[in-house]
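> build me a structure from this.
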Amino acid sequence: MSTTDDGESNPSRNELEHEGSSGPLLPSPTTQSCEESDFVKKRGEYKKRSKAWDHFHVKHVNGVRHAICKYCEKDIAADPKSHGTTPLNTHVAKCPLNPKNKHTGQATLCLGETETLEGEVKGALISWKFDAETIRKSIAYMVIVDELPFKHVEGRGFQYMMRTVCPSFRIPSRWTISRDCYQLYLDEKIKLKHLLKNNSGRICLTTDSWTSIQRINYMCLTAHFIDNDWKLNKKILNFCPIASHKGTEVGKAIEKCLLEWGVDDILTFTVDNASSNDVAISYLQGKLQNWEKAVLGGKWTHVRCVTHIVNLIVNDGIKKLGDSVDCIRAAVRYVRQSPSRLKKFKECVEIEKIESKRLLCLDVSTRWNSTYLMLDTAQRFERAFERFEEQDPYMLQELENLPTKSDWTKARFLVIFLENFYQLTVTVSSSKYVTSNNFFTDISHINGILIEMTASDNEELSSMARSMKEKYDKYWGKIEKMNMLIFISSMLDPRTKVEYLEFVVCQMYGESDGTTIAGLAKDAMFELFNEYKMLNPPASNSVSHASSLSSESQRSKTTFYGHG
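You can find the predicted model right below:
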């Protein structure tokens, strides 16, 4: 019942429909069914708000709603009471047939850095595209090269940096990175095995062993070889603990490593002068002969380390001036022991107006090159040390002997004298270029320096030079103790050739012995040439071709000796 503005009452719709009926007014069955159908209609036409539905068709199976992918037609349960839209979004992002997931191959140009053969880093325009697998490998490479802990990837700073640089990259855990590092090692090992197997030249090995502070014996084995592209390679094959430093144990450890890598084309083993290494090399020579891979029966397989011999020679000389070196070493150590002392020393340097950007460095008594660097730096600050002694009254009380004028004078002579040996050590220790062709030149240079210093007017330097010359003659004074490959590599150098060898050996060993040594070196080179000729026969089997090669070789040998 409704009321009009005039106050009259008008019957409602239901009252008109049921006019004349008795009892209360109730909704008819028709009216109830209409209301229920309207409710169902509303639920069925409820608008789907998730964008994932744009990629799916809806299908009802046994009263359960399913979503069918428009691209790959994959069936995914999507009942609103039991499932959300997360599975749908995940599938859309990974669906292989989704056009938006296909990479167009378009890379991004960016300014990167490239390293030249000379080691210089230059900018270059490169293309880049996101690759999660490559990023993970680069992180494993970073952990290995920079010697970082695996948990570095879980640090807040690293994760913040990665989120800033590449937000779409999922940072792996420390356990994943540890597996990536090991997998990177296995991949690189396979590559190196392939390189060693297909390498056309022979391999020269260098090994050394030592004992750690935990009293564990370790050995390192390094391979040097020239690949098919004529590039010098230096690869560490093994770094492992060994039972002891006995020669047999070292030899067996090297043999096991060679078998693991499948390497048998060995030319030389370079070791220091420990007696145990002589036993190890003898053991390995026998194994190479059993493998039928020894050149000339392993006659020149054993090469003594040049830098180690130089270290022994110089250490004998430094002992002659031990008191002066000890005084300067103690003064340097006293200044470096305290930050306040070092600060006061720098003030003395400024007052004395010493223009040197070097800093005082400590040395290791067993490494003469570090002693050379310590003396070379300290002698530049002689005036600063004198002023520091005046300003620090405790220095005289703590040190027994302070450096005197005589000590500084001896240090200067020693620095000048040792500079040649230091430069020689740096040159021979290089690994980015071949050094064997310079060994003989360096050895002869040392001999000339020692002879010159032996005749010096300074009695102390002369005595030191004589002591060093005795040690020199122990290793390089006789031809029987030298490896012929040292002479052969010098003769093959186009800058020196045979004439230089003959001239130098005559200067070193005298005219008679020098001529004999030069002849032995020539015979050794042709013996090595014939060995390689037998190991690598020519491809053609024709008799005429072989005879022509033989006659040409004989003519070359005759010419070689004639011009020698």
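> alpha carbons only for contacts and neighbour counts from here, please
Noted.
> show me what the helix or strand Leu450 falls within is packed up against.
Element membership for Leu450 (DSSP states H and E) is helix 439-454. When contacts are defined as 3 or more C-alpha pairs under 8 Å, 6 or more residues apart in numbering; DSSP states H and E, helix 439-454 sits against helix 405-428, helix 459-476, helix 484-491, helix 497-509.
> the strands in this protein, which residues?
Counting by DSSP state E, the chain has strands at residues 2-3, 9-10, 56-61, 64-69, 75-77, 108-115, 121-128, 203-211, 217-226, 232-241, 266-271, 302-304.
> this one next, for a side-by-side:
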Amino acid sequence: MVLTAHFIDHNWRLQKRVINFVCLPPPRRGVEIADGIFKCLKEWGIENKVFTISVDNASSNDVAIRILKDTFSRTKRLLYGGKLFHVRCCAHILNLMVQDGISEIEEIIEDIHKSVKFINQSEARLKSFSDIVQQLQLPERKLILDCKTRWNSTFEMLSVAMKFKDVFPMFKDREILYHCCPCPEDWEKVEKICEILEVFNAITKIISGSDYPTSNLFLNEVYRVKMLLDKRANDENDFIRAMIGKMKAKFDKYWGEMQFAHVRGRRLGSKMQNEGC
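Okay, the predicted model is just below:
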């Protein structure tokens, strides 16, 4: 377990330091994680200076944070009654939301994955595919295979494959062993879902591409997700509504109680603007 501390120094500059590597042998339950974190904080003498802890959404981490929150509540007053003590990993939640959503077209994604893999497995197939691409005068040349545990790589695979949607059926006519060609209705679904995933991809890049804590970006991007889900919740397409429903359920599970923070942040922004800050 790696512990990283973010803090403000005497000159009001944000600092970031890895403060410990903690060996946690199995079974790595929440109580062991909490003990490991507290021991490290104690060694540094900062156990009474902890403002918030950010972890991913493993159940053992939930237990660890609950134990630490109870411990710190006994010795210090946590800000906002401890509601800001446990910060969940934004990128991880976005990943969980998207994974739930794209499960609505799981079979289509699997067909595209198999298609790309089938074509890339043979130089002869690649040449046949490339010949069709040149015949149709398409600027793109290369298919991308996804990593199934990373949703953004799946999005990239679908986005690139979309550009070759007219090539696949022509390739099927030339390759008798190719049996997983998506139909036109499948491509229509992929196109509509990619419109939604494009927003999530942009947000993930903002959240994950930073080298500093992204609390200044966090609420705006979470609110952007909420607006997108609310807007598409009553979409005319049944599969889009089902997809958005799954994503909203995951959103509400982790961020359903965040309205206080958004309202508070909006009021603070208005106050600063009125005061000329």
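> tell me the counterpart of Ile105 of the second structure in the first structure.
Aligning on TM-score structural alignment places Ile105 of the second structure opposite Leu321 in the first structure.
> gap between its match and His224 of the first structure?
Distance of Leu321 of the first structure to His224 of the first structure, given as C-alpha to C-alpha, to the nearest Å: 38 Å.
> next one: Asp376 of the first structure
33 Å.
> what about the two, which has more around it?
Asp376 (21 against 18; other C-alpha atoms under 10 Å).
> quick one, what contacts whatever residue of the second structure lines up with that one?
Using TM-score structural alignment as the criterion, Asp376 of the first structure maps onto Ser159 of the second structure. Residues counted as contacts of Ser159 of the second structure (C-alpha atoms under 8 Å, 6 or more residues apart in numbering) are Cys194.
> how many neighbours does Gln134 of the second structure have?
The number of residues near Gln134 of the second structure, taken as other C-alpha under 10 Å, comes to 13.
> do the same with the one 4 residues further on
The number of residues packed around Leu138 of the second structure, counting by other C-alpha under 10 Å, is 13.
> need the counterpart of it in the first structure.
For Leu138 of the second structure, the residue aligned by TM-score structural alignment is Ile354.
> its match contacts Gln379, correct?
No. Contact criterion C-alpha atoms under 8 Å: Ile354 of the first structure and Gln379 do not qualify, at 11.5 Å.
> what about Ser215 of the second structure, how many residues close to it?
11.
> that one -> the first structure?
Using TM-score structural alignment, Ser215 of the second structure lines up with Ser436 in the first structure.
> how much space between its match and Ala93 of the first structure?
For Ser436 of the first structure relative to Ala93 of the first structure (C-alpha to C-alpha), the value is 60 Å.
> follow-up on the earlier one: got the helices and strands packed on helix 439-454 of the first structure as TSV, with distance to Val250 of the first structure columns?
Below are those laid out as TSV (distance: least, C-alpha to C-alpha, whole Å):
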stretch	distance to Val250 of the first structure
helix 405-428	25
helix 459-476	23
helix 484-491	24
helix 497-509	35
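> same list (these) but as CSV, adding mean neighbour count and distance to Ser37 of the first structure.
Output for these, formatted as CSV (neighbours: other C-alpha atoms under 10 Å; distance: least, C-alpha to C-alpha, whole Å):
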stretch, mean neighbour count, distance to Ser37 of the first structure
helix 405-428, 17, 95
helix 459-476, 19, 109
helix 484-491, 21, 102
helix 497-509, 17, 108
